[in-house]
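In: Test case, fold it:
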Amino acid sequence: MIEIERKSEIRDKMRSYKIILDNKFFGEIKSGEIKRFNIATGKHRIYLKIDWCRSNKLDFYISNDEVVELKCGNSMKQWTIVNFLAYATIAKNKYLWIDIKKIK
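Out: So this is what the prediction gives:
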């Protein structure tokens, strides 16, 4: 099972992030939400998408009866026109982030 926790932030507050697992649309997550999904044992790759931007791609392995806790959010610390233009163009694959919080 995976558990994904999205931080509650002002940026993208009213928008959902698409969850992409193993290159397939898997669901969506809203600001401040925690989602749980049962997935098969084995190696997986997950990332998040919003419009043309996305997060880093995270590879992980899940064993039987294991829970992989993930956390995610928006990478932009402060909204400025320069930050927006950078994240919308050259850093579009870093606009969002996802990381492992804990494996239990």
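In: CA only for contacts and neighbour counts going forward, please
Out: Will do.
In: how far does stretch 58-73 stretch from start to finish?
Out: 14 Å (C-alpha to C-alpha, to the nearest Å).
In: Let's compare: structure for the following, please.
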Amino acid sequence: MNKETYVEVNRTSQYINKMRRFSVLIDGVEAGKIKDGGRLRIDLQPGEHVIQVKINWCTSQTVRFTLDEGEVLKFRCGSPVHGWKMFFALFYVLAAPEKYSFIEQE
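Out: Model (predicted):
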């Protein structure tokens, strides 16, 4: 029996970056793009992988995971820059680009 093995990435809906897509990188290679509030399914081979998201030159921290055959892992991504933090968006982009976006396992 062939079981589907994939990851699903859900992006939060936020005012910041509303019109822009995040690139989803698996093992350092772009696997797809995800729009605001969107969902992306990425079929993968079982094994060790790393995932991160990128928008322009701002790349999130990497998350390392192991995917077994027939397993589905879910991740959530977005930007911690919301509310009053939007006033500091330029700081995040220029001084701390690795903190401009996030990805985490659900």
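In: all helices of structure 2, in order?
Out: Secondary structure of structure 2, counting by DSSP state H: helices at 89-95.
In: tell me, what residue is most central in it?
Out: Geometric centre of structure 2, nearest residue: residue 53, 3.8 Å, by C-alpha atoms, centre = their mean.
In: State the number of residues packed around the aligned residue in structure 1 for residue 17 of structure 2.
Out: In structure 1, residue 17 of structure 2 lines up with residue 12, judged by TM-score structural alignment. With neighbours defined by other C-alpha atoms under 10 Å, the count for residue 12 of structure 1 comes to 14.
In: and the gap between the aligned partner of residue 70 of structure 2 in structure 1 and residue 59 of structure 1?
Out: For residue 70 of structure 2, the aligned position in structure 1 is occupied by residue 65, per TM-score structural alignment. Distance from residue 65 of structure 1 to residue 59 of structure 1, counting by C-alpha to C-alpha: 18 Å.
In: sorry, back to before: next, the contact list for the match of residue 17 of structure 2, please.
Out: Counting by C-alpha atoms under 8 Å, 6 or more residues apart in numbering, residue 12 of structure 1 touches 31, 74.
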